[in-house]
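**Q** structure for the following, please:
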Amino acid sequence: MSRPVPEAAPIVGLVLAFAFALFGLLFSSDHLATALVSVVLLYPFVIFGVVRSESPADVFLPDAVLAVGSLGGAPLLLYGIATGRPLFGALVAAVVAVPPALYHARFGASVNPLSPDATLLVGLLAAGGLLAYGAAEGLLLGALSAALVGLGTVDYHRQREDGLDRRSRTVALVACLGGGLAAFGALTVAGRPTEGLAAGAVLVAIGAAFAADADLQ
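**A** Prediction:
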């Protein structure tokens, strides 16, 4: 009896993703949306293959996965900026690039020139910048992008350095919760309660990710 080959699942995902991408390129002018849906079609099959594989790092080479994610995400971000849709470009780029980066953090040797702490700081600043820019230009896209970048950065740090020490984790948690309440209050007073709730939820979610470090250490 032949054994199941979960590593073949990404091939099915690639066929579906490329078929949709080709259809989108031919019949749609919204290339960012086409890229987003294509990736959303692909990644569940890739995740299935990784989770069910007996040795994922031997099948899905971490450095190659990271390179594909980076080379796929960067042009999408630049395309979004060039076409006047920077937040949507940032969201699509994050969807493309963050999962490969987290896969590499789990299975590959670090190629990041920054330390885990420096990467955490840069990632959180980027998430905060997306959230702040989104408050002015489109908070839904900004909040989604910030959530992906912020939560991904916390998870990356956890994989590379087993999370923060207790004092730093407490400071980060208080800052996120306080920032979430402040954002919700400020935007609510400004007559934008829904956007305030979205911004607060992102910061609280990042704070919860820091709190989870205590249970995982």
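**Q** from here on, contacts and neighbour counts on C-alpha atoms
**A** Will do.
**Q** which of the three states applies to Arg3?
**A** Using DSSP: H, G, I helix; E, B strand; the rest coil, the structure places Arg3 in coil.
**Q** now do the helices in this protein.
**A** 9-27, 31-52, 56-59, 62-82, 86-107, 116-137, 139-161, 166-189, 193-216 (DSSP state H).
**Q** run through who's touching the third one.
**A** With contacts defined as Cα atoms under 8 Å, 6 or more residues apart in numbering, helix 56-59 is touched by Glu7, Gly49, Val50, Phe107, Gly108.
**Q** quick one: distance of that helix to the chain centre.
**A** Distance, stretch centre to chain centre, for helix 56-59: 22 Å (Cα atoms, centre = their mean, to the nearest Å).
**Q** buried set for it?
**A** Within helix 56-59, the residues that count as buried by 16 or more other Cα atoms under 10 Å are Pro56, Ala57.
**Q** the structure of the following sequence is requested for comparison with the preceding one:
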Amino acid sequence: MSRRVPEFAVLTGVFLGVSTLVSGAVLAWGLYATVVVGAVVSYPFVAFGIVRDNDPAATIPPRWLLAAGAVVAVAGGVGVVVGDPTPGGVLSAVLVAALLGAPAAAYATRFGADLNPVAPRITVLAGGAAGLALLVAGLATGRPLVGAAASVLAGLGAALYGTERGVDVDARTKRLVAAGGGVVGIGIVGVGVARGGPLGPWLLVGIAAAVVPSLYAALTRARSGGSRRPRRSR
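**A** Modelled structure (predicted):
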């Protein structure tokens, strides 16, 4: 019975997702609404099945789920751009795609899909650069909240991916990174003060820049330096 519960939950989630897609097509909801509603009704059941399963990778192959998540993410992002083909709409599409694809990417990373051809350290650096770019894009398009949220997902997601893939950062370096994030955040707020005008967007972006490195250090505190458990070879 313990094996049937997670498998039944996954099947239920898939059934609800497919039903939503059919309903959206029949009722002409639009691509964005259909994809988001489908993800909202199906993801919790799939997550429940994963948590309750003793061997999730045997029930749900990581590569299959990653592929499905990528399709959902791309569809959701395209749906946003179709409805709002502006630079701000593109930024919102990035956020939606990241939100929809993050669960599948996290699962694939945790259970070893190993599809990323880029070295983990390069992925971490690329994620940090993307996070900064998204912060700037949020200010440039007048959507600082969207840019900050997308930045957190990109930067923190890449950092946690690197940790899972064996990028070993000692506690001292993490403290320096967290301090550096604080300095960058203060600098961003300082630029906003110097430019004049509403300070709210600059304050929001500065907080995001300061919080992400500290949040990463806190989430990976138990795996700093020698305290991290050795990974099994694949």
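**Q** now the TM-score, please.
**A** Once superposed, the chains reach a TM-score of 0.84 (TM-score structural alignment, normalised by the length of the first structure), with 215 aligned residues with a Cα RMSD of 2.5 Å.
**Q** reformat the contacts of helix 56-59 of the first structure as TSV; add distance to Gly24 of the first structure.
**A** Below are the contacts of helix 56-59 of the first structure laid out as TSV (distance: Cα to Cα, whole Å):
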residue	distance to Gly24 of the first structure
Glu7	27
Gly49	26
Val50	28
Phe107	33
Gly108	34
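**Q** quick one: which of these is nearest to Glu195 of the first structure?
**A** Using Cα to Cα, Val50 comes nearest to Glu195 of the first structure of these, at 35.9 Å.
**Q** what count of nearby residues applies to the closest one?
**A** 20 (other Cα atoms under 10 Å).
**Q** kindly report the same for Ala133 of the second structure.
**A** There are 14 residues near Ala133 of the second structure, going by other Cα under 10 Å.
**Q** ditto for the one 5 residues further on
**A** As a burial measure, Gly138 of the second structure scores 26 neighbours (other Cα under 10 Å).
**Q** list the contacts for it?
**A** Taking Cα under 8 Å, 6+ apart as the test, what Gly138 of the second structure contacts is Gly88, Leu91, Pro144, Leu145, Val146, Gly147, Ala148.
**Q** nearest residue to the counterpart of the last one in the first structure in space, please, no chain neighbours.
**A** Taking TM-score structural alignment, Ala148 of the second structure has Ala143 as its aligned residue in the first structure. Spatial nearest neighbour of Ala143 of the first structure, chain neighbours left out: Leu131 (5.5 Å); criterion: Cα to Cα, 6 or more residues apart in numbering.
**Q** that neighbour matches what in the second structure?
**A** Aligned partner of Leu131 of the first structure by TM-score structural alignment: Leu135.
**Q** from memory that match sits against Thr141, does it?
**A** No: using Cα atoms under 8 Å, Leu135 of the second structure is not in contact with Thr141; the gap is 10.2 Å.
**Q** more neighbours: those two, which one.
**A** Leu135 (27 against 16).
**Q** where's the match of Ala148 of the second structure relative to Gly180 of the first structure, distance?
**A** In this view, Ala143 of the first structure and Gly180 of the first structure are 12 Å apart by Cα to Cα, to the nearest Å.
**Q** next one: Phe20 of the first structure
**A** Taken as Cα to Cα, the span from Phe20 of the first structure to Gly180 of the first structure is 38 Å.
**Q** which one's more surrounded, these two?
**A** More crowded of Phe20 of the first structure and Gly180, by other Cα under 10 Å: Gly180, with 24 against 18.
**Q** wait, what's in contact with Leu125 of the second structure?
**A** Contacts of Leu125 of the second structure by Cα under 8 Å, 6+ apart are Ala158.
**Q** quick one: map it onto the first structure.
**A** Using TM-score structural alignment, Leu125 of the second structure sits opposite Leu121 in the first structure.
**Q** what's around Glu7 of the first structure, how many residues?
**A** Quick note: Glu7 of the first structure (other Cα under 10 Å) scores 21 neighbours.
**Q** what sits against the nearest residue to it once chain neighbours are set aside?
**A** Excluding the flanking residues, the one nearest Glu7 of the first structure by Cα to Cα, 6+ apart is Gly49, at 4.7 Å. Counting by Cα under 8 Å, 6+ apart, Gly49 of the first structure makes contact with Pro6, Glu7, Ala8, Ala9, Pro10, Pro56.
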